[in-house]
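Visitor: Got a predicted model here, sequence first, then my questions.
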Amino acid sequence: MTRVSESQRENRLVELIDFLATGEGLSPSILEGVQFMRSDKYTPPIPIIYEPCIVIVGQGRKIGYLGDQVYTYDPYNYLVLSVPLPFVCETKASPEEPLLAVSIRVDPATLGELLMEMDDDTSMSGTVPRGIYSTPLTGELIDATVRLLECLRSPIDSRILGPQIMREIIYRVLCGEQGGALQAVAARHSRLSQIARVLRRIHTAYQQEMNIEALAGEASMSVSTFHHNFKAVTSVSPLQYLKSIRLHKARMLMVQDGLTASSASGKVGYESASQFSREFKRFFGNSPADEAIKLRALGPASLHSVSNTGN
């Protein structure tokens, strides 16, 4: 394929996202599981949460920081999360060159079906894959994404063709350089899938009291093995992960629902409002009230949390 046709393909990707992304920040598409990102300004590193997804950037750049790892996703590299993860994200964008990106939800059921059809041996080595990675964007993946965006211009096309093209995009990622992480999360008895099960529990029951022994038991692991594997996937300990999810949820309640810090802290499982305020400031760098004011001033782009259950 010639360089001219590659440029045309990349330009078409940008044009379609620009047309379909309806507003600043996150916007939904007419197809469940597909969202758009748009931002016309630089956003400094802030803590966010992404649900399992594939993020393909047509223009601009985002940089994710998790532990000592850096993940760049831009027109040359896409991002994949096989499990829900909180991390720190920086957005490089401007009015002249806004960030334009599309996110496709990763569904474990679809992964399992694809691996069965591929007759793939999902038995994994003893190494536990990370839950996040960025890897070079391929021509096949760009082509599939452009076709997905083309069909999203029509309700009937998106309903009939969209799910199959989403499936193709996930298939392309599975076959890619870092597809092993998606394979592992779909393998029922892999360590990554066991950790993923615990992560889903944390996300649905974060306001409840949890202890490491119970979470390790849910993963069918000893406490020491669970702690080691959990940190390999998420780069943080289970208690740090739970704390970050509670703090993120509280921040969303304050920014989007207008709750006070005291009310939000109780809803996410804190018994002490003063402890909540101390941990919130340590995590986000601002008091709860100051953080809510800052994010409202920054606008929707500051809450770039990609999720299949809302922002």
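Guide: Cool, the structure landed.
Visitor: going forward, measure contacts between C-alpha atoms and count neighbours the same way
Guide: Will do.
Visitor: ok, which stretches of the stretch 101-250 of the chain are helices?
Guide: For the stretch 101-250 of the chain, applying DSSP state H, counting those that start in this stretch gives helices covering 108-117, 139-151, 155-160, 162-174, 180-186, 191-204, 212-218, 223-234, 238-257.
Visitor: mind checking which of these is nearest residue 98?
Guide: helix 139-151 (18.2 Å; Cα to Cα).
Visitor: in that closest one, what's buried?
Guide: For helix 139-151, a neighbour-count test (16 or more other Cα atoms under 10 Å) marks 141-151 as buried.
Visitor: on contacts alone, who are the packing partners of it?
Guide: helix 3-20, helix 155-160, helix 162-174 (3 or more Cα pairs under 8 Å, 6 or more residues apart in numbering; DSSP states H and E).
Visitor: Next up, a structure to set beside the first:
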Amino acid sequence: MTDVYIGDNEKLVQIINQWTQGKSQFKTPITGLTLYRKEQPTQLNSTILDASLCLIAQGEKQVILGEKVYTYDSNHFLFTAIDLPIITQIIEASPEQPYLGVILRLDPYVLAQLMLEAHIPFKHTNNEKKGVAVGLVTSELNDAFVRLLKLLETPQDISILSPLIIKEIFYRLLMSPQGEQLKRIAATGATGHRIVKAIEWLKTNFAKSFNVEELASTMGMSTSSFHQHFRDMTLMSPLQYQKRIRLTEARRLLMTEDSDISSASIQVGYESLSQFSREYKRFFGTSPSEDIKHISK
């Protein structure tokens, strides 16, 4: 039986600390791997998190999905099996002991291939269905991440060795107690796989109006079944998911692209500026104009 890894992750701390000096984020040359550093707790932040495995070397963080709050630290990993609009907050960080984290994007197609190659069984169950979970870090998982990050010191090895180590990490995740949630997503033909395809469509076409019945039919599901499984996995309806994607993208446009309120609302698919402003304030707690004033100070 795999031992739970609790405690000594000094190597992971050292490596992330080394590569994030002077920066809050480092997109590594390893596909899908990003390192993070924060030297103080953060405010609540709305973002869209791709299907990812999140590991913390030092510090503590919480992720909010709907009414559910997930807290994790250096002894726990968090993964999202699907792309989700979430709210995040780093709750433990300081200049002396900064928050140090790593996010590895999950590839459902590699996961599906791995399930076939390793003959990993998938069982249809009525257990936990949400597309996000927190689990205990094992020594094997921690060591695999250390080996992956050490490749940054030998860039010539990355293209050959990183896919092998990432595959090992995915395997460890699939075989963890939380792995059933991933298997349901990765198993081709399974309901979870269809919801993933629907989410991919919504992320690409979030600015367009859509008919839930037609989208369900395209995914080969009845409307009622589609609604139920979508809500089980994301804790929101398809229309709520689209709205959160729209509002999160609108805030990004306002905060980082110097877009005006009217242009941002139209770009994300709103026809009514007043409706956009009303829903924006309800979701973020501040109006679009207040956000713009804040960043212009």
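Guide: Happy to help now that I have it. Fair warning: this is a prediction, and the values are worked out from it, not measured in the lab.
Visitor: Need the TM-score between these chains.
Guide: Once the chains are laid over each other, their TM-score by TM-score structural alignment, normalised by the length of structure 2 reads 0.93; 292 aligned residues with a Cα RMSD of 1.9 Å.
Visitor: still on that earlier bit, comparing the helices of the stretch 101-250 of structure 1, which comes out most buried?
Guide: Most buried of the helices of the stretch 101-250 of structure 1 by mean neighbour count (mean count of other Cα atoms under 10 Å) is helix 180-186; its value is a mean of 25.
Visitor: which other helices and strands contact that one?
Guide: The contact analysis (3+ Cα pairs under 8 Å, 6+ apart) places helix 180-186 of structure 1 against helix 108-117, helix 162-174, helix 191-204.
Visitor: Reformat those helices as a markdown table; add distance to residue 183 of structure 1.
Guide: Below are those laid out as a markdown table (distance: least, Cα to Cα, whole Å):
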| stretch | distance to residue 183 of structure 1 |
| --- | --- |
| helix 108-117 | 7 |
| helix 162-174 | 7 |
| helix 191-204 | 9 |
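Visitor: Indicate which one of the ones you listed is closest to residue 83 of structure 1.
Guide: Closest approach to residue 83 of structure 1 among these (Cα to Cα): helix 191-204, 6.0 Å.
Visitor: what's the average per-residue distance for the closest one once overlaid on structure 2?
Guide: Helix 191-204 of structure 1, aligned to structure 2 and superposed, deviates on average by 0.8 Å (mean Cα distance after the TM-score superposition for structure 1).
Visitor: for the helices of the stretch 101-250 of structure 1, which one sits closest to residue 48 of structure 1?
Guide: Closest to residue 48 of structure 1 of the helices of the stretch 101-250 of structure 1, according to Cα to Cα: helix 238-257, at 7.4 Å.
Visitor: can you give me the angle that closest one makes with helix 223-234?
Guide: Here the directions of helix 238-257 of structure 1 and helix 223-234 differ by 50 degrees (axes from the mean of the first three to the mean of the last three Cα atoms, to 10 degrees).
Visitor: For the buried residues of helix 139-151 of structure 1, give me CSV that also has distance to residue 53 of structure 1.
Guide: Formatted as CSV, those follow (distance: Cα to Cα, whole Å):
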residue, distance to residue 53 of structure 1
141, 14
142, 16
143, 18
144, 16
145, 14
146, 17
147, 18
148, 15
149, 16
150, 20
151, 20
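Visitor: Find the pair from those with maximum spatial separation.
Guide: 141 and 151 (15.5 Å).
Visitor: Of the helices and strands packed on helix 180-186 of structure 1, give the one that comes closest to residue 275 of structure 1.
Guide: Set against residue 275 of structure 1 and scored by Cα to Cα, these come closest in helix 191-204, at 20.2 Å.
Visitor: gap between the residue nearest to the spatial centre of structure 2 and residue 288 of structure 2?
Guide: Taking Cα atoms, centre = their mean, the centroid of structure 2 lies closest to residue 49, which sits 3.1 Å from it. Counting by Cα to Cα, to the nearest Å, the gap from residue 49 of structure 2 to residue 288 of structure 2 is 22 Å.
Visitor: For residue 11 of structure 1, find the nearest of the helices of the stretch 101-250 of structure 1.
Guide: Closest approach to residue 11 of structure 1 among the helices of the stretch 101-250 of structure 1 (Cα to Cα): helix 139-151, 10.0 Å.
Visitor: how much does the closest one deviate in direction from helix 3-20?
Guide: 40 degrees.
Visitor: Helix 139-151 of structure 1 vs structure 2 - mean distance after superposition?
Guide: Overlaying structure 2 shows helix 139-151 of structure 1 at a mean distance of 0.5 Å from the equivalent residues (mean Cα distance after the TM-score superposition for structure 1).
Visitor: the inter-axis angle of that helix versus helix 162-174?
Guide: Following the same axes, to 10 degrees, one obtains 160 degrees for the angle between helix 139-151 of structure 1 and helix 162-174.
Visitor: Mind listing residues that contact helix 139-151 of structure 1?
Guide: Applying Cα atoms under 8 Å, 6 or more residues apart in numbering, the external contacts of helix 139-151 of structure 1 come out as 6, 9-10, 12-13, 16-17, 157-158, 161-162, 165-166, 168-169, 172-173.
Visitor: go on, stretch 210-226 of structure 2?
Guide: 194-195, 197-198, 238.
Visitor: do the same with stretch 175-192 of structure 1
Guide: 82-83, 108-109, 111-112, 115, 122-124, 128-131, 133, 135, 173-174, 193-194, 196, 229, 233.
Visitor: hmm, 6 Å instead?
Guide: With Cα atoms under 6 Å, 6 or more residues apart in numbering as the test, stretch 175-192 of structure 1 has contacts from 82, 108, 111-112, 122, 129, 173, 193.
Visitor: For those residues, give me CSV that also has distance to residue 278 of structure 1.
Guide: Formatted as CSV, these follow (distance: Cα to Cα, whole Å):
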residue, distance to residue 278 of structure 1
82, 31
108, 37
111, 41
112, 42
122, 44
129, 33
173, 41
193, 34
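Visitor: quick revisit: the helices and strands packed on helix 139-151 of structure 1: which one's closest to residue 101 of structure 1?
Guide: Ranking these by proximity to residue 101 of structure 1 (Cα to Cα) places helix 3-20 first, at 6.7 Å.
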